[in-house]
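**Q** Following is a predicted model, sequence given first.
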Amino acid sequence: MKMKRGELVGFNGCFGYDYHQDTKTITVNETEAEIVRLIYDMYLQENGCGTIAKRLVELGIKNKRGTVEWHDHGVMGMIKNEKYKGDVLLGKTFSLLNQKKVG
């Protein structure tokens, strides 16, 4: 139903983006996006997620909650996140719960 209304589905406030409830749109948060780029650059330079998380803490970089707390699993989540990779596919699942029975 959300897709039919043009609303975002599965967007939980990704780091690097701002969600605007009033217009139901997202925009790039350039300050956070620069940090996302830094994370990917470090990963491409063969740094592990633990090393990246440690470096972000050393640099005093705040996460989406506004705290200087980074963990390897959070960094890996960003690296694997389809929204950052540009590989989002909506409507991957379909529920028959609200469908009328035919026949």
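**A** In hand now; what should we look at?

**Q** make it CA atoms for all contacts and neighbour counts henceforth
**A** Will do.

**Q** ok, now how distant is Ile35 from Ile52?
**A** Taking CA to CA, to the nearest Å as the criterion, Ile35 is separated from Ile52 by 11 Å.

**Q** now do Glu34
**A** For Glu34, the distance to Ile52 under the criterion CA to CA works out to 14 Å.

**Q** Neighbour count: those two, which is higher?
**A** Between Glu34 and Ile52, Ile52 has the larger neighbour count (other CA atoms under 10 Å), namely 23 against 12.

**Q** quick one, what contacts the more buried one?
**A** The neighbourhood of Ile52, defined by CA atoms under 8 Å, 6 or more residues apart in numbering, consists of Ile39, Met42, Tyr43, Asp72, Val75.

**Q** which parts of the helix or strand that contains it are buried?
**A** Ile52 is part of helix 49-58, with elements assigned from DSSP states H and E. Neighbour-count burial for helix 49-58, with 16 or more other CA atoms under 10 Å as criterion, is recorded at Cys49, Gly50, Ile52, Ala53, Leu56, Val57.

**Q** take a look at this one as well, against the first:
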Amino acid sequence: METFGDKIRVARESKGLILRQVASSLDIDQAIISKFERGERKPSKEQVEKFAEFYHLDKNQLITTWLSDQIAHTIYEENNIEEVLKVAEEKAKYLKAIQDEK
């Protein structure tokens, strides 16, 4: 299963780019991009959007991968993963409904 880091590394390599080139174009330190690719550091949503635009990747798919990485990392050691996800989904829908009413 591909992580956010996998996706941006594959995109970079498929374009024949080195980290220095990507770092220069995105104004993100190349060491930080390397850590993103290895899953050692988590990018901000703004940075995820920059990568999507730079690599011409579907922004929604890349954000979904990034968010799912965060959620999976947070709950993977829990015994009741399915229940946690179900309750979180219900809460997210509730919060979205409240926001939509405003």
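**A** Right, received. Where do you want to start? All figures in this text were calculated on a predicted structure; none of them were measured in a lab.

**Q** where does the TM-score land?
**A** Here the TM-score for the pair of chains, by TM-score structural alignment, normalised by the length of the second structure, is 0.30; 54 aligned residues with a CA RMSD of 4.1 Å.

**Q** Tell me the helix or strand right after the helix holding Ile52 of the first structure.
**A** helix 72-80.

**Q** May I see the buried residues of that following helix?
**A** Residues of helix 72-80 of the first structure classed as buried by neighbour count (16+ other CA under 10 Å): Val75, Met76, Met78, Ile79.

**Q** can you redo these as JSON lines with distance to Met3 of the first structure?
**A** Converted to JSON lines, the buried residues of helix 72-80 of the first structure look like this (distance: CA to CA, whole Å):
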{"residue": "Val75", "distance to Met3 of the first structure": "29"}
{"residue": "Met76", "distance to Met3 of the first structure": "28"}
{"residue": "Met78", "distance to Met3 of the first structure": "24"}
{"residue": "Ile79", "distance to Met3 of the first structure": "26"}
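
**Q** Identify the farthest-apart pair in those.
**A** Using CA to CA, the pair of the buried residues of helix 72-80 of the first structure lying farthest apart is Val75 and Ile79, separated by 6.3 Å.

**Q** separation between Tyr40 of the first structure and Asp18 of the first structure?
**A** With distances taken as CA to CA, Tyr40 of the first structure is found 19 Å from Asp18 of the first structure.

**Q** Tell me which of these two has more neighbours.
**A** Residue environment comparison for Tyr40 of the first structure versus Asp18 gives the larger neighbour count to Tyr40, 19 against 15, counting by other CA under 10 Å.

**Q** tell me which element Asp18 of the first structure falls in.
**A** Following DSSP H and E, the helix or strand that holds Asp18 of the first structure is strand 17-20.

**Q** What's the first helix or strand after that strand?
**A** Moving on from strand 17-20 of the first structure towards the C-terminus, the next helix or strand you reach (DSSP H and E) is strand 25-28.

**Q** Longest helix in the first structure, by number of residues?
**A** Among the elements of the first structure assigned as helix by DSSP state H, the one spanning the most residues is helix 30-44.

**Q** between that one and helix 49-58, how many degrees?
**A** Interaxial angle of helix 30-44 of the first structure relative to helix 49-58 (axes from the mean of the first three to the mean of the last three CA atoms, to 10 degrees): 140 degrees.
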